[in-house]
Every structure is written in structure tokens, then in C-alpha cells.
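In: Sequence first, then the predicted structure, then my questions.
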Amino acid sequence: MKSNILPLLALAALTACNNKTDQKTDKMNAIPPVAEKIKKELPMHGDVRIDNYYWLNERENPKVIAYLEAENRYTDTMLSPVKQLRENLFTELKGRIKEKDESVPVLTNGYVYYTRYEEGKEYPVYCRKKGSESAPEEVYLNVNDLAQGHEYFQVAGTAVSYDNKLLAYGVDTVSRRKYTLYVKNLETGEVYPDVIKNTTGGAVWAKDNKTFFYTRKNDSTLRSEKIYRHTLGTPAEQDKLIFFEEDETYNVGLGRTKSKDYIVIGSGSTLSSEYRYLKADDPNGTFKIFHPREKDMLYDIDHRGDKWYIVTNYDAKNFRLMTAPEGKTGKSHWTELIPHRADVLLEGIDLFKDYLVVSERKGGLTQLRIINDATKQEHYLDFGEQAYVARSAANPEMDTKILRYSYTSLTTPNSTYDYDMEAKTKELKKQQEVIGGYDPKNYVTERVFAKAKDGTQVPVSLVYKKGFEKNGKAPLLLYGYGSYGASMDPNFSSNRVSLLDRGFCYAIAHIRGGQEMGRSWYEDGKMFKKKNTFTDFIDCAEFLIANQYTSKEHLYAQGGSAGGLLMGAVVNMRPDLFKGVIAAVPFVDVVTTMLDESIPLTTGEFDEWGNPKNKDSYDYMKSYSPYDNVEAKEYPNMLVTTGLHDSQVQYFEPAKWVAKLREMKKGDEILLMETNMEAGHGGASGRFKALKDVALQYAFIFYLEGITK
């Protein structure tokens, strides 16, 4: 190991010179790190895979750290010609953010809650006012103060007790999404000695204001598996285990109904779910099963008055809404309220005293449907754009006629509205302010359809600056994900303006595996149909080229996590199609990871990818797994990013992939890997640090495109 790696580390250090006059020489002389090959045989089903870089999964091995650091130095060296541009981009991106800012206040339980940011500070300040927005401000959590001395800091799951006096919150200082729970007295400022480690970060209070429930993770797999009850003033070691999810394909979580009357335990896998409920004023009582889990049956619940409301796919692929009496929750007591529709996906509901708000998706676009419970009259909100995103926002109070919703599009900054459901009038409460004179009228958004190889019409959302010419000469960045039924909606990003103003078109391929076009869209991009995701993306790229939005010489692709798997698959299938590819925290070693049930998230995803312990799944997964299908051929220019503490996709997957690509790829295209040594799956914490990752990605494709300013 020493003979192959350590001299290269020294060389990388020597070549990573910061002197601008030597940058060109540095780049020409740079030699990429070469990871040692140590043969590892991985037998399964009579097949033997050879993994020469398996040793890179030893996180504590100093030689692994040295290799990752050498890759970072090599990346800096290769991008030295755009070092100044990278720094300028960070300043540019940061400059669009309103540094002194605050969220729209939300009234709940007699207090108005909001977060604000202070100029130059990375983290939010959590505030509230009693009764109204004109009352004196109470700062109940200043994350900037808490984060001092930490490279990474994240607060999650802030929960205030019913009497408004206590705050439970979770803290992660490693970026493994393992949170330590703390309790703070909001009247005295005292942080109690009640400290609970290895949680999901959230807590749900009972109405006695001294008891709360929380979720604990498995220490190695990070699976959310246990629910505990804690009483203030007692040691965490004495907390009572309320529920243990023994099925390793399920995760558990906690919530509270909108009525605030019930505490709910949710247990779910990819394709089925189960709930338990308990009166919030009876913390020592026993949780009851709402309806026992059934194979391939999903349901979600909420409560209002004397009824339960159930959103379910029971005999309804695109889901339907049903109700049940308060005391009779089994499926045999469910009554249909909104039937299944083949062309509409029912995504969720929001309950109000006199209204029901239904979140739907039709033709790939989100819709908000308002139903008056007394008159049964209903209407949809009209948004008036080709491609947009509208969602019910923070609506914690039930007794109101005001619906708060969020709205955005590829050209419209994130906007928060209050809609009077009775008067049918809306009020803009806040629109994200983009510093520097951004004007949405200067940009154009389109929604087009690319024909997939099987005839399926795949939506593509695009945005570009006015004056953009469809002559095949413009650069285009195509983004995709296509997994878990997650819909990649056309949201606004102020960062993206840096692309558009430099002549780029930005496009989102709404490929199968997401849920943009309904539940079938998801089912047609998972398990043994997973390759539809990859071919859809390729077909979208070819459509954009054929219609002169761009050309192969100017086409770039980007995806992260499962979207990084997408990137790995498409560069194996069609490496000729792209000038450059950004694969962020990519899930690329599919078979090995899914065979190792000690790796976080593995067991809960068998219904998404398949279980390779079954030969048919093994064969299919191996046929597309990016790591297993690297070949001796020319690949596009690539930037791969990861985080050492990533809890979702372990750092060693991209590290091994890059090492194997370095060994086998032909041609002069550059291959770079950047590892954030302090962060995990979501990248750096703080609102400004994360922009350095964006600046790196943009500098990479600008470098390839010959853009220097």
C-alpha cells in the first residue's frame, strides 16, 4: 500500500501550488492519485465479482484518509485555472442571498413562531412572540451560539410543549444524522440534564408537559427502530421502550395529529405502512394499532372531530381518501370520501375546522383542491404557469379559514401566500428576495415532452434567459433523479441564475422512478423496471439535442444520491452523449451495498432495488450497477463529490468507483473527486458553506465550457 499511494500523495501536494503563474504548469504535471489494488473476491449465486478497492471502506485507516485527501489536492490542481472564478462564484452566489432575513410568522397555540437570520451568520435564530407579531420578541434558540467550535452543526426537530414552557430539540455535530436530544426551559433558559443520544432528532410531547416520546436509531445501520418514553428529571437509561420494529425492512417515526389529540407511531417500508395511536393526555397508556400492516398497502392518517381521515392505496393505485369513526379504525370500518382516479395522484390532505384541502398531482403538476365541508362545494387554485410547484405550507391551527401555501416555479422565487378559503382571495406574505436585481421577466420557462424508446412521453421542464437561441451551440445542464417515487419539481433556485446569465439552459428530466405522472410512473422505474429510469434520461438528452437546445459538445448532466446512480448508469450506457457529468454523493456500488445489511438504509430498500440474495435480483442489479459495469472506454469529463460522514451513501462507494474509473478509462477527459472531510450526505451545514459546493460544481462545467468569468 505504501509503495503505490504515498509517493503520489507527495506528488499531489507538490503540484497543488497556489501561485497563479504556475497554475498551467501544475495542471500539465499533475498525476492523479492511484489507489492500491488489493484483490477481494465476492462470490454469490455461483458468480464471483472482483473488487480491487474494497479496502477503501476502512474509514479509520490512515491510508484511506490519505487517498481521499490526495484526490482533493488533485481536484484543486486540475481546477487551478478557474480557482479565481470558483472564489468569485462563491461571492456571487452568496451575494444573491438576503443576509438579514426572516420567515413568515406562524401562529400556533397562542404564540407566533418564526426564524430569522442575522447578517454574516450561518445559522438560524429561532424566535417567537406571545399573542401577536407586535409583542416583544423571545429568542428561544440561537443556533449560531450553539454551533461555535463545530465544523458541522445541525439542529432538527424543535418541539414546544403544550404549555409553551419547554423546548425539545436535536443536535448533530458529525453529519451522520444521529441527533442528541436536549430539553430547554423557555422561561429560565436552563438546559436540563436530560440528554438522550442516538435519536432521529424529534420529540413529541404529551399533554402533561413532562413526558415526551422519541425515536432511537440502530447504532450501526442507523435504522429508526425503537420508540421510547421519557419523563423529565429521570435518567435516559430508565426510559421505557414503547415499541420495537423487529422487521428490518421497516423504519419507525413519531407524529401528532393536527387535532393535537393523539400521538402517533408510524411504521413503514417502501410498499406498506402501519400506525399506532395514543391519546395525548394519557402518556402512560397503551398505543393501539390503527390497522395491521398488509403487503403492498400504504396508508397515512390524521384526525379531526370524531373522525379519522385515511389516505391510502387500498384498491387505489393513485390513492383515495377514506374516513373512519374515532373508535373503529380497522379497514372494515373505512368509508370512501374521495375515490380513486386514474389520472390524478392524491398526495395528501390538510384538515381545517370547516374545510378540507387536498394536495393532488395531475399531468405532472401539483394542484390544491379546496372543499367546503358544509356545502360540499369545491374549487382549485389557479396558478397560471406552465411549470410550477404549489404546496400546502405550515398550517398548524385547525380553526381558521386561511390556508397558507407556498408557490414557486423555475422563474418565480419561493413565495408564501395566505388564501382565504371563504372569500377566495389571496395575499402574498413574502417572496424570496434575490439580491442584485433579479427580474423573472428576463427568463423563460418551458415544459416539453420527450418520447422514450417505448413510446412513453417524458416531461422535461426548462428555463433559460431571454435571447437564448436554439441552434445547438448553447450549453445545457440536465438534472435527473428518478427513484423512491420522489418527484423532482420545477422549483426556483437563486444559484441557478449564475448558469442562466452565462448562457446555459437548465432542464429537469421528470423520468420514471419519480412520481410526477402518478403511481405507475414510480412503479415503472423501480425493481426489474429500473433501467427505464436510465433510458428515459438518455432519451430526454437526445430529444434536447435533436431540438437544438444543445449538442453533445455542450451537454452536461447532474444527479445526486440515487441520482448519482443515474449518472453512473448513463455514462456506462452512453458516455458519448455528455461533455461533462456531476455525480454528487452517488449510490454506485448497488450490489455490494444491498448485500450488506449492516450498511445504513440497506434493509429498508429491498422493495426499491430488489434483494440481491435472490438470484434474479442479483443478476438484474449487476447488469446496471455503475461500479460493476465500468469498462475500458472513453468516459465524459466527470466530477464526483462525497462526504466522509455520509449516512445515506457511504463515502467508499464513490471512492471505489473513481479508483476503478481511473484504472480503466481511456482518453484525456478529466476525472475529479472532492470529499468533504467534515460533512455527510447533505454537504456542509450553514447557509453559506454549502455554496462552496455549488461554486465547485459550476466552476467545473464552466471550465469545460471555456467560461472564465
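Out: Thanks, I have it.
In: alpha carbons only for contacts and neighbour counts from here, please
Out: OK.
In: residues touching Gly202, list them.
Out: Neighbouring residues of Gly202 by CA atoms under 8 Å, 6 or more residues apart in numbering: Ala156, Gly157, Thr158, Ala159, Ala168, Tyr169, Gly170, Leu181, Tyr214, Thr215, Leu254.
In: residues near the last one, how many?
Out: In this case it means Leu254. For Leu254, the neighbour count with other CA atoms under 10 Å is 20.
In: still on that earlier bit, looking at the contacts of Gly202, which is nearest Thr108?
Out: Ala159 (11.9 Å; CA to CA).
In: Identify the residues contacting the closest residue in space to that closest one that isn't next to it in sequence.
Out: Using CA to CA, 6 or more residues apart in numbering and skipping the chain neighbours, the partner closest in space to Ala159 is Ala168 (5.2 Å). By CA under 8 Å, 6+ apart, Ala168 lies in contact with Gly157, Thr158, Ala159, Val160, Leu181, Tyr182, Val183, Lys184, Gly202, Ala203.
In: try this one next to it:
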Amino acid sequence: MTTETPVPVARRVPTERIHHGDTVVDEYAWLATKDDPETISYLAAENAWTEARTAHLAGLRTELFEEIRRRTQETDLSVPTRKGGHWYYTRTVAGQQYGVHCRRAVRAGEVAPPVSADGAPLEGEEILLDGNQLAEGHDFFSLGAFDVSPDGRFLAYSTDFSGDERFTLRIKDLDTGELLPDEIPGTFYGTAWSADASVLFYVTVDEAWRPNRVWRHVMGTPAADDVVVHAEEDERFWVGVELTRSERFILIDIASKITSEVRVIPASNPTGEPAVIAPRRQGVEYSVEHHGHRFLILHNDGAEDFALAYTSADAPGDWVPLVEHSPGTRLESVDAFADHLVVTLRSNGLTGLRVLPIGGGDPHDIEFPEPLHTVGLDANPEYRTGRLRLRYTSLIVPDSVYDYDLVTRELTLLRRRPVLPGPDGRAYQPEEYEQHREWALADDGTKIPISLVCRRDTPRDGSAPCVIYGYGSYEASMDPWFSVGRLSLLDRGVVFAVAHVRGGGELGRRWYEQGKMLAKKNTFTDFVACARHLAKAGWTAPDRLIARGGSAGGLLMGAVANLAPDAFTGIVAQVPFVDALSSILDPSLPLTVTEWEEWGNPLDDPEVYAYMKSYTPYENVAAHDYPAILAMTGLNDTRVLYHEPAKWIARLRAVAPQGEYLLKTEMEAGHGGPSGRYDAWREEAFVNAWILDRLGRA
């Protein structure tokens, strides 16, 4: 640190908020004014302070970045996926930030996907889109849509150059290589082609950035002539659009947090009126897939963990049971193929795949030997196929791609992500690591699963440092995953743990319900219970434990900092939702109204207001000792606005000035952080260097 970099001090401008008779003063509300030069100056000062306080880690950051880079096969090629007469794949090239999207024609008699030596281009490949060329001259780049028409003739793609997730949609003629004049600004994720590729459907957002409209664009016509196919007026709901795998129907998905409705349009009649599969009913969620003469319905009507039914595709009506509800086995999705169905599910905290043959044969689950793993379907665009493409990983097994033969039930490993030797020249040896499942006991007696990974020689006497990760919202499950960057921690003796707290979906719908609305505090106390358990079980000690989480997991980080600051020596909060009450009180903000069914509506319900006020991190900063905190955000984030962590750090510094608080703002990025892979590696190296420094392993 140099004396030339002062500690940032945000000026305090008391602003009152009154709800349900409660008066709250927010001294830092002014930071929400993004176009105020003083706001930008303050964020720049925080960045300068963070850089000064971490300047001694510059060498370690470089070292960690090099470890990620050297262990990664920089020039690489994904396993090609067949669609029609082509194999589709993505290549990366050493030194380039973004992928190159390609295809190659299927050759006579070719069944297995082609392979490439060292990620080199396939002979005869056609480059569809080069992200590096598109990103030239921009600090940020992201693809939204990448959608090839059913006949393989056109590519619809969309680009974002700021990180605000608002995309410009373009269409490329793949036969000629020309970019068509069709250009549609301000679009969101999701596109769908008509059967003859004459019409493209897409989504836009309202002023609160809620995806609320599905549009129909006729090829070759101005965007001003596009027609709204569905406009969703209920602010609790958002919309999406997709094409069924059979390519016979366009689905308009309409959903709130707890209710859904699906409308369908025949892909052969794109100007037809959308037909409702089943009118929305409060609390009933369902999704639709097409299969032959029927629509498959995955639903929770009288089925907490979901059941599978079907209805007529010609005249949707009553739902006929196909797979009955089984409490404790959460059905998450169904994928339809000509001769079989595949249900993605989870049971006992693990993911699984169940195959349902059509016209005979017993359903069966695809088996895997590891006690902790994550499995799911990969890209399977072909409707008529005898093979399933799936992906597999664990805390010690790198991302793997398999083909599963539906007749012989054999798994064929097509590719396992290479992990190259690090700077020390040592190759990655999975047998040098071990993964475990632990169970913590929550305050109410609930058992909370923990997944952890470490080197086999890690001591169990409390002396090992540890990072514990958590999320716990939206029924999102933090299933085991492999990370090259994490190896740099493990090889320095750090244990890595994932707390599967309530609010996530690891143990089914009830697990989620017990961590939302007026039960939200279970998420926080569960995480603390997991931290205490790891110390009690000898995996670590509080002065050697770092907590990490992002977005809604950042809310978790802020809450446990207030609730149990003694349990951690440091906290990493990335794009943290730490001013939750203020945001959920403002229906003009992105996502707020749609979030009321997740958190409750504090505007109308005094009980919800009081409950949220009792846990939201910003409201509950207190004058006690906090662990060191590193908060990270993006100026263009539209999901968790940058001012939430900025205000939080300012208040922490004012109320508990003895602590070490750092704020790092990416000035050209959004919710996902830097967009290029090398920039993302540098950010991970920055975080890991800070963690190792806190843990005394720098």
C-alpha cells in the first residue's frame, strides 16, 4: 500500500424511506445514480484502494493465472454434435479470448463424431461465427442467441457489447456467408425458427427489463414491421420462446416463480394463433415437450416433486399420467426422442438420467460409479437417434462427454477435458485427491449435505485452510463440478467445500420451499451450521475458513457476515444481492415484481417487510468485528445493480471501521463478470490470490 492511495470515504446524504410506519435512513442511496460523475469517481477510488491493498499479491496473481493457463488446452475443439447433414462444434485458439463456431459436413458412413489432433480445425470446416472478430474494438462481448435454422441455411445470432444482457439480433446466410440486412436491436435471450425458416421468433423486455413480449419477424422485412405474438401484461410473469426437438412446434413459455402457462404454434404455420396447452392456475407449474401425437407435460399439480403426463397434440385437454409422483425424487425435465424419453431427475442429493423406451422395455437409470457426481444431457438436437449425448463431472473428474447406446446400454467416453501439466511440469492425477459427503446439523435438526474435495494428504486436525461455497436460492442446485482454477487452491493444502443449504434444489422441491419467503433465514443458518461442522469435524478452523458466494449467494455472504462473523476469517461476495429489501421495495427495478414470489412482497405485507429487514445485509451492518470482505461487481449488471455492494462496503467502513473491506468494480462488464476467457482467468486468479493471502498460503 502507498500513502498516495487514501481510504475511500463515501459522503453521507441521509435519505429517508418509510414503509409500514418504519423510518429508515439510507446515507448512501445517491450511489444508485449511475450517470453521476461523483458515483463513477467513488467507484474508481474504491478500485484504486483495492489495487493498492492487494499490490503485494501481483506476483501471486500472475503465478495463479499461469497455472490456469498452462493446465488448460488453449487450442481446443469441442466434441462435434450432429444436426442434419452437419457436425457442429466450437474451437478455441491459443491467445484468443472467444470461441470460433464451426460446422463440417457429415461424410458417407460417418457415425461417430470426427476428432481433431490438438484442437486443430477439422478438414473441410465452415466457420459460422468467430467471436474474436465480433469482439474487436470492444471491452466486453457476449453471444445471446446462436440458432441455426432447421434447414441449416440461416444463422440467427445476437451480440451484447456492454454486459447489460440487451442484444442486437442479426441473421447470416450460411450458403453465401453474407450478413442479411435484418437487424433487430434490444432483444433478449431466446429465438425459434419456423419450419421453412421464413419466420424468426424472438423476445424483448419492458422498462423494468422483464422479458414480456414474443415477436414474429418475417425474413427480409424491416424490424419495424414485426408483429407481437404474445404480450404478457401480468408483471409477475416473464416469457420465453423455443422450438421443440421434433421441430414441429414453437413453444411460448410464460412463467412466474410458482405458476406457468405454455402456448404453442405449429412451426409449419408460424402466423397461426398460439393455442394454450392449459390455462395458468396459481401455484401450478408445467413445461411441455412434443412427442408424436402427444404433448408431454412435466407438472407439479398435486405432485410436489413433479410428475409426467401427456395430452393430445391435436386437441390438448386432460392430462394422462405417464410417470407418477414419487416424493423425494424430483423430476426436473423431460426430453423427447422418436423412440424414447429421457427424464432428468435428482434423488438423495444427486442428479440422474432415466430412460423410458417407447413401445416396450423397462425404464432404467444410467449408472455411474462415483458417490458424488453431476450428470445431465448434453446437446442432442437429433430427434431420431439411438444414442444419447451426455455430460458428466465430479469434484475430481474433469468435464466429460459420453455417448450412451440406448440398445446395448454402453457408455462410450468421447472426451474428457484435458488437464495439462502445470508450471511445475506435474500432470494432474485424480487419485491424489478425494471427495467426501458430510452432513451438518441445522438449528432445527435438519441434516444439511456438504460436498468437499481435498488432497489425500490433507490433515484432519483443524489445521487445514478451507473455502466454503454457497448459494441457496431459486431452487438452483450447486452440484459437484470440476475446476482447473480450484487445483491451485487444493495443491496449496486448501479444502474446498460446497454447502447444499435450503433454498437450493439439491433435495427436492421441499428443500427449496424451506429456504424462501418467510423461511429464508434457514439458508443463512444452514450455511453457518455447515461452517461450524467443518471446524468441529477437523477439516478446518474458523480462523482458516473463507466463505464465498455470488448473486443470491452474495446475499448469503452478507447475511452470515452479520450473523456469525466469528465463523470466518474472510468472505468473497461476487455481484452480491446485499441491499435486498431496498431493491424488492422498488417495482421499477429490473426483476423486482417477478421476485416477489421468491422473497415476498414487502410493499404490501408488513410481516414480509419486517422479516426481510431483519436479515438483509445492508440494513443489519453493526458495530462489531467483521471478517475481511472482498466484494466484486459490474457497472452494467442488470440483475444485481452495482450500487448494492458499493453501498454495503461504504456502510461497513463507516459503522465497523476496524475491518478490511475491498470493492472491485468491473467498469465494462455485467452480472457474469469479464467476458473473455483470459480475463475471466485473471479475475479468478485475483480472487484466489486474495483467498490464499487471507489463509496464510500466499
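Out: Looks like it arrived, so ask away. Please read these numbers as outputs of a predicted model, since none were measured by experiment.
In: Can you give me the TM-score here?
Out: Once superposed, the chains reach a TM-score of 0.96 (TM-score structural alignment, normalised by the length of structure 2), with 679 aligned residues with a CA RMSD of 1.2 Å.
In: three-state assignment of the alignment partner in structure 2 of the residue nearest to Ala159 of structure 1?
Out: With TM-score structural alignment defining the correspondence, Ala168 of structure 1 maps onto Ala156 in structure 2. Classification of Ala156 of structure 2 using DSSP: H, G, I helix; E, B strand; the rest coil returns strand.
In: Tell me where the stretch 401-550 of structure 1 has strands.
Out: Per DSSP state E, counting those that start in this stretch, the stretch 401-550 of structure 1 carries strands over the ranges 402-408, 415-420, 425-431, 443-451, 457-465, 476-479, 505-509.
In: For Gln377 of structure 1, which of these is the nearest?
Out: Closest of these to Gln377 of structure 1 is strand 415-420, at 14.9 Å (criterion: CA to CA).
In: how big is the offset of that closest one relative to structure 2?
Out: Compared with structure 2 after the fit, strand 415-420 of structure 1 shows a mean deviation of 0.3 Å (mean CA distance after the TM-score superposition for structure 1).
In: hmm, back to that, most neighbours among the contacts of Ala168 of structure 1, which one?
Out: Most neighbours among the contacts of Ala168 of structure 1, by other CA under 10 Å: Ala203, with 30 neighbours.
In: how about that one, what's its partner in structure 2?
Out: For Ala203 of structure 1, the residue aligned by TM-score structural alignment is Thr191.
In: ok now do its match, which residues does it touch?
Out: Contacts for Thr191 of structure 2 (CA under 8 Å, 6+ apart) come out as Ala145, Asp147, Ala156, Leu200, Phe201, Tyr202, Val203, Val241, Glu242.
In: roughly how far apart are it and Gln96 of structure 2?
Out: 28 Å (CA to CA, to the nearest Å).
In: What is the neighbour count of Leu232 of structure 1?
Out: Residues lying near Leu232 of structure 1 (other CA under 10 Å) number 14.
In: what's the counterpart of it in structure 2?
Out: Match for Leu232 of structure 1 (TM-score structural alignment): Met219.
In: Let me know the secondary structure of the match of Ala203 of structure 1.
Out: Secondary structure assignment for Thr191 of structure 2 (three-state DSSP): strand.
In: Run through the residues that contact the nearest residue to it once chain neighbours are set aside.
Out: Excluding the flanking residues, the one nearest Thr191 of structure 2 by CA to CA, 6+ apart is Tyr202, at 4.6 Å. With contacts defined as CA under 8 Å, 6+ apart, the neighbours of Tyr202 of structure 2 are Thr187, Phe188, Tyr189, Gly190, Thr191, Ala192, Val214, Trp215, Arg216, His217, Val241.
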